[in-house]
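J.: Requesting a structural model of the entry that follows:
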Amino acid sequence: MVAPAWAPLVAVEPGAGRSLTTRHSRLAWPLSPDPVVTKYFDAPETPFGPGHRGVDLAAVPGQDVLAADTGVVVFAGLVGGRPVLSVDHDGGLRTTYEPVAPKVAVGEQVYRGQVLGTVLAGHPGCAVAACLHWGVRRGEEYVDPLALTGEVGEYRLKPWGGGR
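T.: Below you'll find the model as predicted:
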């Protein structure tokens, strides 16, 4: 049984096996084996404000990029001169991967774990041979992809409206 997009995530203690998080996660990792996060999500405070609208994952050039869930490819092309691939999923989620050499076409149905393309070198700010930038939106709101894998990301508390 697949949990709906709104289902709460299962809490897992640090160091616990990932088999628990994989079974209950909304999204699967887009790289295998599970990658090292080189840069965490940093939500922008305004729609066009600064931030990091996804996570950067350590990879090697030519490594397979996997669909995080079943969906439909809605974009495969250049954005700002960089090759980007986007997939729409149930529950209003859209995952985006870059830089990727696509092996799928717009309109194609893809399945969780299916190869979408391969990682290309050249992601700005990447400190290793290659990084995959993985972003997730729910509607127009960017969300932390790690929260949807069941992993713990870096979190910062923000003031609760009109605070002191």
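J.: drop to CA atoms for contacts and neighbour counts, all remaining ones
T.: Will do.
J.: Tell me which residues touch Trp29, please.
T.: Contact partners of Trp29, counting by Cα atoms under 8 Å, 6 or more residues apart in numbering, are 35, 66, 68, 149.
J.: gap between the last one and Val143?
T.: Taken as Cα to Cα, to the nearest Å, the spacing of Thr149 relative to Val143 amounts to 12 Å.
J.: Sticking with the nearest residue to Pro99 once chain neighbours are set aside, tell me its helix or strand.
T.: Excluding the flanking residues, the one nearest Pro99 by Cα to Cα, 6 or more residues apart in numbering is Pro83, at 5.0 Å. Following DSSP states H and E, one finds Pro83 within strand 82-89.
J.: Find the residue closest to the residue positioned nearest the centre of the chain in space, skipping its chain neighbours.
T.: In the chain, the centroid-proximal residue (Cα atoms, centre = their mean) is Trp134; its distance is 3.6 Å. The shortest distance from Trp134 to any non-neighbouring residue, by Cα to Cα, 6+ apart, is to Tyr97 (4.9 Å).
J.: In this structure the one you found contacts His133, no?
T.: Yes - in terms of Cα atoms under 8 Å, Tyr97 counts as a neighbour of His133; the distance is 5.7 Å.
J.: more neighbours, these two?
T.: The residue with more neighbours, out of Tyr97 and His133, is Tyr97; 28 against 25, by other Cα atoms under 10 Å.
J.: got the contact list for that one?
T.: Counting by Cα under 8 Å, 6+ apart, the residues that Tyr97 touches are 84-86, 132-135.
J.: Now do the contacts for Leu31.
T.: The contact partners of Leu31, taken as Cα under 8 Å, 6+ apart, are 59, 63-66.
J.: mind putting those residues in a markdown table, neighbour count, distance to Val115 and secondary structure included?
T.: Output for the contacts of Leu31, formatted as a markdown table (neighbours: other Cα atoms under 10 Å; distance: Cα to Cα, whole Å; DSSP: H, G, I helix; E, B strand; the rest coil):
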| residue | neighbour count | distance to Val115 | secondary structure |
| --- | --- | --- | --- |
| Ala59 | 26 | 15 | strand |
| Gln63 | 17 | 10 | coil |
| Asp64 | 22 | 6 | strand |
| Val65 | 25 | 6 | strand |
| Leu66 | 21 | 5 | strand |
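J.: To compare against the first, here's the next sequence to fold:
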Amino acid sequence: MGPITTISAVLSTMFLAAPSPVASDGDFDWPLQPRPSVVRPFDNPEHDWLPGHRGVDLAGSDGQTVLAAGDGVVVFAGSVADKPVISIDHPGGLRTTYEPVSPAIPLGRRVTRGTPIGTLRPGHPPCSPCLHWGARRDREYLDPLGLLRHTPVRLKPLTPEPPHG
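T.: This is a model prediction of the structure:
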């Protein structure tokens, strides 16, 4: 395998393994700090009626502050099936959801990335306490990890450069 083929294979693997972008401006960040581990990844089913995991579960702790992942407006702050949920609408038809999160911000409030919006509560099995973070554009569920800013890819030589003499 030559250097061009190797670089092509590495780049293909990196881009296929990376979450697909869902926002063009990169103005989103993790809703928990410090950066949490992903306990359960996004698993979009082939059809709307099939089971899946329409979001990601992020490791957290009971009472931990949950932050708005991006700029938007709080459009829901209440209970769904006895779980506290917050939803934020962002430009371009994007909505992010956070559960189980006790709201600390009123409905209709404009927020910016990093604004505290509530506190994480237990009640999301099997990883309780953890944050279930979801995203959708209109009616299509998206992998919220695709919203995050990623470090740019930097290519390095496969072999060390010969010494200059």
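J.: Now which of the contacts of Tyr97 of structure 1 would you call buried?
T.: When the contacts of Tyr97 of structure 1 are checked for burial by 16 or more other Cα atoms under 10 Å, the buried set is 84-86, 132-135.
J.: which of the residues in stretch 98-112 of structure 1 are buried?
T.: By neighbour count on 16+ other Cα under 10 Å, the buried set for stretch 98-112 of structure 1 is 98-102, 104-105, 110-111.
J.: ok, then the element right after the strand or helix carrying Leu16 of structure 2?
T.: Assigned by DSSP H and E, Leu16 of structure 2 falls within helix 3-17. Remark: after helix 3-17 of structure 2, the chain's next helix or strand is strand 38-40, criterion DSSP H and E.
J.: Check whether Val111 of structure 2 really touches Val74, as I assumed.
T.: Yes - if you go by Cα under 8 Å, Val111 of structure 2 and Val74 touch, sitting 7.3 Å apart.
J.: so what's Thr96 of structure 1 up against?
T.: Applying Cα under 8 Å, 6+ apart, the residues near Thr96 of structure 1 are 84-87, 133-136.
J.: and with 7 Å instead?
T.: 84-87, 134-136 (Cα atoms under 7 Å, 6 or more residues apart in numbering).
J.: quick one: which helix or strand includes it?
T.: Per DSSP H and E: strand 93-98 holds Thr96 of structure 1.
J.: That strand vs structure 2 - mean distance after superposition?
T.: Overlaying structure 2 shows strand 93-98 of structure 1 at a mean distance of 0.3 Å from the equivalent residues (mean Cα distance after the TM-score superposition for structure 1).
J.: ok, the equivalent of Pro126 of structure 2 over in structure 1 - how many residues close by?
T.: Taking TM-score structural alignment, Pro126 of structure 2 has Gly125 as its aligned residue in structure 1. Gly125 of structure 1: 11 surrounding residues under other Cα under 10 Å.
J.: on that earlier part again, just curious, which of the contacts of Leu31 of structure 1 is nearest to Val119 of structure 1?
T.: Lowest distance from Val119 of structure 1 to the contacts of Leu31 of structure 1 (Cα to Cα) belongs to Gln63, with 5.4 Å.
J.: and the aligned partner of that closest one in structure 2, how far is that from Pro34 of structure 2?
T.: Under the alignment by TM-score structural alignment, Gln63 of structure 1 pairs with Gln64 in structure 2. With distances taken as Cα to Cα, Gln64 of structure 2 is found 11 Å from Pro34 of structure 2.
J.: which ones are touching Ser102 of structure 2?
T.: Contact analysis of Ser102 of structure 2 by Cα under 7 Å, 6+ apart lists 84, 118-121.
J.: now do Leu148 of structure 2
T.: 26, 28-29.
J.: Repeat that for Tyr111 of structure 1.
T.: Neighbour list for Tyr111 of structure 1: 67, 69-71 [criterion: Cα under 7 Å, 6+ apart].
J.: May I see those arranged in TSV, with neighbour count as well?
T.: Putting these into TSV (neighbours: other Cα atoms under 10 Å) gives the following:
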residue	neighbour count
Ala67	27
Asp69	23
Thr70	17
Gly71	21
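J.: Where does the nearest residue in space to Arg121 of structure 2 that is not next to it in sequence sit: helix, strand or coil?
T.: The shortest distance from Arg121 of structure 2 to any non-neighbouring residue, by Cα to Cα, 6+ apart, is to Asp62 (5.1 Å). Per DSSP: H, G, I helix; E, B strand; the rest coil, the secondary structure class of Asp62 of structure 2 is coil.
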